[in-house]
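Student: here is the input, now give the coordinates:
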Amino acid sequence: MESQDMIDLCKKHTMYTWTAGENVEPIPVERAEGVYFYTPEGKRFLDFNSQLMSVNIGHSHPRVIEAMHQQLQQVAYVYPGTATAVRARVAKMLSELVPGDINTFFFTLSGAESNENAIKAARSYTGRFKILSRYRSYHGATNATMQLTGDPRRWANEPGSPGFIKVMDPRPYHYSFGESEEEQTARNLEYLEEVIMYEGPDTIAAMFVETITGTNGIQPPPKGYLKGLKALLEKYGILMVCDEVMCGFGRTGKMFGFEHYDVVPDIVTMAKGLTSSYAPLGAMGVSDAIAEHFKKNTFWGGLTYNSHCLALSAAEASIQVMLDEKLVENAARLESVMREEMDRLKERHPSFKEGRALGLFGMIDVQKNSVGERIAPFNGSHPAMTKLGQFFRDNGLFTFVRWGSFMCNPPLCITEEQLREGFAIIDRGMEITDAAFEG
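Tutor: This next block holds a predicted model:
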């Protein structure tokens, strides 16, 4: 099928996410391999965002495709009440990979479903109802997870179910809890404890955090934050849930983001890199104490496709590829290259505000003046950012431009040469935002 036929039929008969159908300009994709994907006419794109920060091992890895083929020949689907070899193997594999006492897993089809079931598990286990989360967060697009989410996509989905309490991040969008990381941590946790007091500690089941804030800034937590947060929550019997949907499975240079911070949550949620998006699969991992509770008490959650054999085969092969090809180590090694490229851009471009990277989890913010004012307001846009996004697309770089920032999240199999190839396109593109810089 030619590109325009693809586009026309998809726009006529399907709905797209987070946009009006008339506004979407989909990229027609025929095939993908490694860090690149191609249109039917052969135009090549460097995938600088791993699609939705999810194709961690790269596209079309033959080992994953073969594993899925073999599973299809054996059994593709059986109902969730069965036991299968692939379910047993993947659960055991995860129990060995996830640190601490998280050894039991409930399989879903997405990060949103993983978080949805984590809400159920936390409420059932604690006997409490309220859930804390942060404003600069995204946890999914189901009914409950939209209310768990803090970012503006929540607004159109309100009013939602009750019981969700939002709090400020340790590094909010405008307000500052302090200059040093230690001060940000101390003041935010002091503020959070006061919120807990106001809400009633005995009413709060859990707090959900993206270990490293993803879509809303790719913001690693300040020093001591996660450890201090875990201690504060434990003081009041509140569970800590780490959403690792985006930052898990090697993205940050460690298998899981929370491994950077000397802490183990009570519940961890995952998806995306779990299968590198070769098939839909998510998981909720729970501590031994929570798992023991649900051995004696019903877990009131169920999904037709819970523990789907084909999806689990994709997870098993994808994780094994990640381990065998040392892709987590590659992400850790290339962090310094990404930071070096960001530093080079900052020297060259007055519109460059800030670059952040942990492993191959990166984002660049753009400014409109020397005061450091962002080029686009919160939940807003700027013509120069629209032009920048078009420049990236015209020059074969695929990434996400959002408000006054853009993302740098390539597959973990990327080479140093390919990474610098992407930044060379960014370098040329930022001449557009420089032209809009007001001095």
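Student: going forward, measure contacts between C-alpha atoms and count neighbours the same way
Tutor: OK.
Student: report the secondary structure state of residue 37.
Tutor: When classified by DSSP: H, G, I helix; E, B strand; the rest coil, residue 37 comes out as strand.
Student: how deep is it tucked in, by neighbour count?
Tutor: As a burial measure, residue 37 scores 22 neighbours (other Cα atoms under 10 Å).
Student: quick one, helices of the stretch 1-150 of the chain?
Tutor: 3-13, 50-53, 62-74, 85-97, 111-126, 143-148 (DSSP state H, counting those that start in this stretch).
Student: so how far is the longest one off the chain centroid?
Tutor: The gap between where helix 111-126 is centred and where its chain is centred comes out at 18 Å by Cα atoms, centre = their mean, to the nearest Å.
Student: from the contact counts, what lies against it?
Tutor: Helix 111-126 sits against helix 143-148, strand 204-210, strand 239-243, strand 267-270, strand 282-287, with contacts defined as 3 or more Cα pairs under 8 Å, 6 or more residues apart in numbering; DSSP states H and E.
Student: let's see this one next to it:
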Amino acid sequence: MTATEPLTGAALDAAVVEADHRHVLHSWSAQAHLPSFVVAGGAGCRVWDHAGTTWLDFSSQLVNTNIGHQHPAVVAAIAEQARTLTTISPATANLARGRAAERILARAPEGFAKVFFTNGGADANENAVRMARLHTGRDKVVSTYRSYHGNTGAAVVATGDWRRVPNEYARGHVHAFGPYAYRSEFWATSEAEECERALHHLERVVQCEGPASVAAILLETIPGTAGVLVPPPGYLAGVREICDRYGLVLILDEVMAGFGRTGAWFAFDDHGVVPDLVTFAKGVNSGYVPAGGVLVSDTIAATFDERVFPGGLTYSGHPLAMAAIVAALDAMEAEGVVENAARVGREVLGPGLAALAAENPLVGEVRGTGVFWAVELVADPATREPLPAADMARIKTLCLERGLLPFVAENRVHVVPPCVVTDDEAREGLAILAGVLRDVAADRPSA
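Tutor: Predicted coordinates for the structure are as follows:
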């Protein structure tokens, strides 16, 4: 494909795919088996290809376009910043970065006055781990098996899922099981039992590792890619107590859950817990320009008043990314985007998914909050055997054929539209998903 080729429509889509597959090494993929999905543009909760085929985006891409596609205020802010100052060294103070930090800190709990900016969520977690280790003088970091924290050295080893295993080069990482009542590791028969036993297990891991060697507990406030595992009441408060008991730093990873996704500015707002470090990215500016960061508590920030913080990035606080943050957060506040996410989850997605669970035998469990939901699919509701990969692939194909862009992970469909989704769009997406699941259920041999 060259710039002079007069291609349009489906021919242009085909040329885009051919060039992409020929020249781009894709992440998390066997390169001989790549998807052929093309996006040419988007607006709000919809995307389309060059041929004009349109999809309702129920994935928010990688659960990051919280404010939707091509929000005009954010696009305009990036353009204006590009005319003013496209880039500058992070050692140089610039107006956009200061404003972005102020906007973010305005949503933080009391006791936070500093932000360390990164390029995304992985290096946010990387630097939070570094801060915790330097602050405590300890090495180990405890995280959970059902988690994803990013694809850099320490972040991917803190991750619990399969992506950790071929990448285990970082030191000092320990894993435990978090609460997941539907597939309890603790033989729990209630949420209360799951909470109590998961906390006991976590504390025993800390004790057995030696509390004096543990720097931090790192948790996704709500594990996202692992299945939107909303913690039971009291769990995060219990983790906070364990950290206080043994002098550990509590790092809450809000990369996916933060900035409106759960119907709150931060997911921990609904759990009455204040962490020591908060990592963020994705929804802070909907990924319009790569950005992330660490909210640093005053106690930990003071560690580096006279001591050099040994970390930095060329693009830390990049002006275009910072302008996108300011515009996105201002628009979210002015337009009630976070409140919309909470209401749509409460009034449309939650009830709609509960009805889907009641009618379809493939649905083992539905869980979530705001615009952050997972539908866990099973081959047998009694044994809870996960739905096979072939069926999940068919579900994804049928959703795309019927105009819905889904987020499919293992045996789950995650229902994660942008926070600006309307009631009608939410109902439209649910109707498509329900129809797909009915057809797949009807075609299975056990149906």
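Student: let's have the helices and strands packed on helix 111-126 of structure 1 in CSV, adding distance to residue 402 of structure 1 and mean neighbour count.
Tutor: Shown next, in CSV, are these (distance: least, Cα to Cα, whole Å; neighbours: other Cα atoms under 10 Å):
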stretch, distance to residue 402 of structure 1, mean neighbour count
helix 143-148, 19, 24
strand 204-210, 18, 26
strand 239-243, 21, 26
strand 267-270, 23, 28
strand 282-287, 25, 26
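Student: centroid-nearest residue for structure 1?
Tutor: The residue lying closest to the centre of structure 1 (Cα atoms, centre = their mean) is residue 246, at 2.0 Å.
Student: sorry, back to before: let's have the helices of the stretch 1-150 of structure 1 in TSV, adding distance to residue 275 of structure 1.
Tutor: Below are these laid out as TSV (distance: least, Cα to Cα, whole Å):
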stretch	distance to residue 275 of structure 1
helix 3-13	25
helix 50-53	12
helix 62-74	9
helix 85-97	11
helix 111-126	12
helix 143-148	21
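Student: can you check which of these gets nearest to residue 423 of structure 1?
Tutor: helix 50-53 (15.2 Å; Cα to Cα).
Student: list the contacts of the counterpart of residue 41 of structure 2 in structure 1.
Tutor: Under the alignment (TM-score structural alignment), residue 41 of structure 2 pairs with residue 31 of structure 1. Going by Cα atoms under 8 Å, 6 or more residues apart in numbering, residue 31 of structure 1 touches 37-40.
Student: just those now: which is nearest residue 70 of structure 1?
Tutor: Nearest to residue 70 of structure 1 among the contacts of residue 31 of structure 1: residue 37, at 25.2 Å, using Cα to Cα.
Student: run a quick neighbour tally on the nearest residue to the closest one once chain neighbours are set aside.
Tutor: Leaving out its chain neighbours, the residue that sits closest to residue 37 of structure 1 by Cα to Cα, 6 or more residues apart in numbering is residue 45, at 5.4 Å. A total of 22 residues lie near residue 45 of structure 1 under the criterion other Cα under 10 Å.
Student: same deal with the one 3 residues further on?
Tutor: By the measure other Cα under 10 Å, the count of residues near residue 48 of structure 1 is 26.
Student: translate it into the numbering of structure 2.
Tutor: Per TM-score structural alignment, residue 48 of structure 1 is aligned with residue 58.
Student: wait, isn't its match in contact with residue 419?
Tutor: No - with contact defined as Cα atoms under 8 Å, residue 58 of structure 2 does not count as touching residue 419 (10.5 Å).
Student: separation between the residue nearest to the centre of structure 1 and residue 55 of structure 1?
Tutor: Using Cα to Cα, to the nearest Å, one obtains 11 Å as the distance from residue 246 of structure 1 to residue 55 of structure 1.
Student: ok, now residue 184 of structure 1?
Tutor: On the measure of Cα to Cα, residue 184 of structure 1 and residue 55 of structure 1 end up 33 Å apart.
Student: between the two, who's got more neighbours?
Tutor: For residue 184 of structure 1 versus residue 55, the count of surrounding residues by other Cα under 10 Å is larger for residue 55: 27 against 23.
Student: can you give me the distance of the residue lying closest to that one once chain neighbours are set aside to residue 152 of structure 1?
Tutor: Once flanking residues are discounted, residue 55 of structure 1 sits nearest to residue 276: 4.2 Å by Cα to Cα, 6+ apart. Noted for residue 276 of structure 1: a distance of 27 Å to residue 152 of structure 1, by Cα to Cα.
Student: between these two, who's got more neighbours?
Tutor: residue 276 (27 against 15).
Student: aligned to that one, what sits in structure 2?
Tutor: Residue 276 of structure 1 maps onto residue 286 in structure 2, by TM-score structural alignment.
Student: wasn't its match part of a strand?
Tutor: No - remark: residue 286 of structure 2 does not belong to a strand; assigned using three-state DSSP, it is coil.
Student: was I right to think residue 212 of structure 1 contacts residue 222?
Tutor: No - assessed by Cα under 8 Å, residue 212 of structure 1 is found out of contact with residue 222, at 10.1 Å.
Student: more neighbours, the two?
Tutor: Each of residue 212 of structure 1 and residue 222 has its neighbours counted (other Cα under 10 Å); residue 212 has more, 24 against 17.
Student: what's the match for that one in structure 2?
Tutor: In structure 2, the residue equivalent to residue 212 of structure 1 is residue 222, according to TM-score structural alignment.
Student: residue 424 of structure 1 now?
Tutor: By TM-score structural alignment, residue 424 of structure 1 lines up with residue 431.
Student: what's the neighbour count on that match?
Tutor: Per other Cα under 10 Å, the neighbour tally for residue 431 of structure 2 reads 14.
Student: what's the helix or strand for it?
Tutor: Assigning secondary structure by DSSP states H and E places residue 431 of structure 2 in helix 423-443.
Student: which residues touch that helix?
Tutor: Residues outside helix 423-443 of structure 2 that contact it (Cα under 8 Å, 6+ apart): 56, 58, 344, 348-349, 352-353, 356, 360-362, 391, 394-395, 398-399, 402-404, 417, 447.
Student: what do you get for stretch 87-103 of structure 1?
Tutor: With contacts defined as Cα under 8 Å, 6+ apart, stretch 87-103 of structure 1 is touched by 104-105, 255-256, 259, 264, 266-267, 285-288, 307, 309, 312, 315-316.
Student: what do you get for stretch 140-150 of structure 1?
Tutor: Stretch 140-150 of structure 1 is contacted by residues 111-113, 115-116, 131-139, 153-154, 157-158, 160-161, 164, 166, 208 when judged by Cα under 8 Å, 6+ apart.
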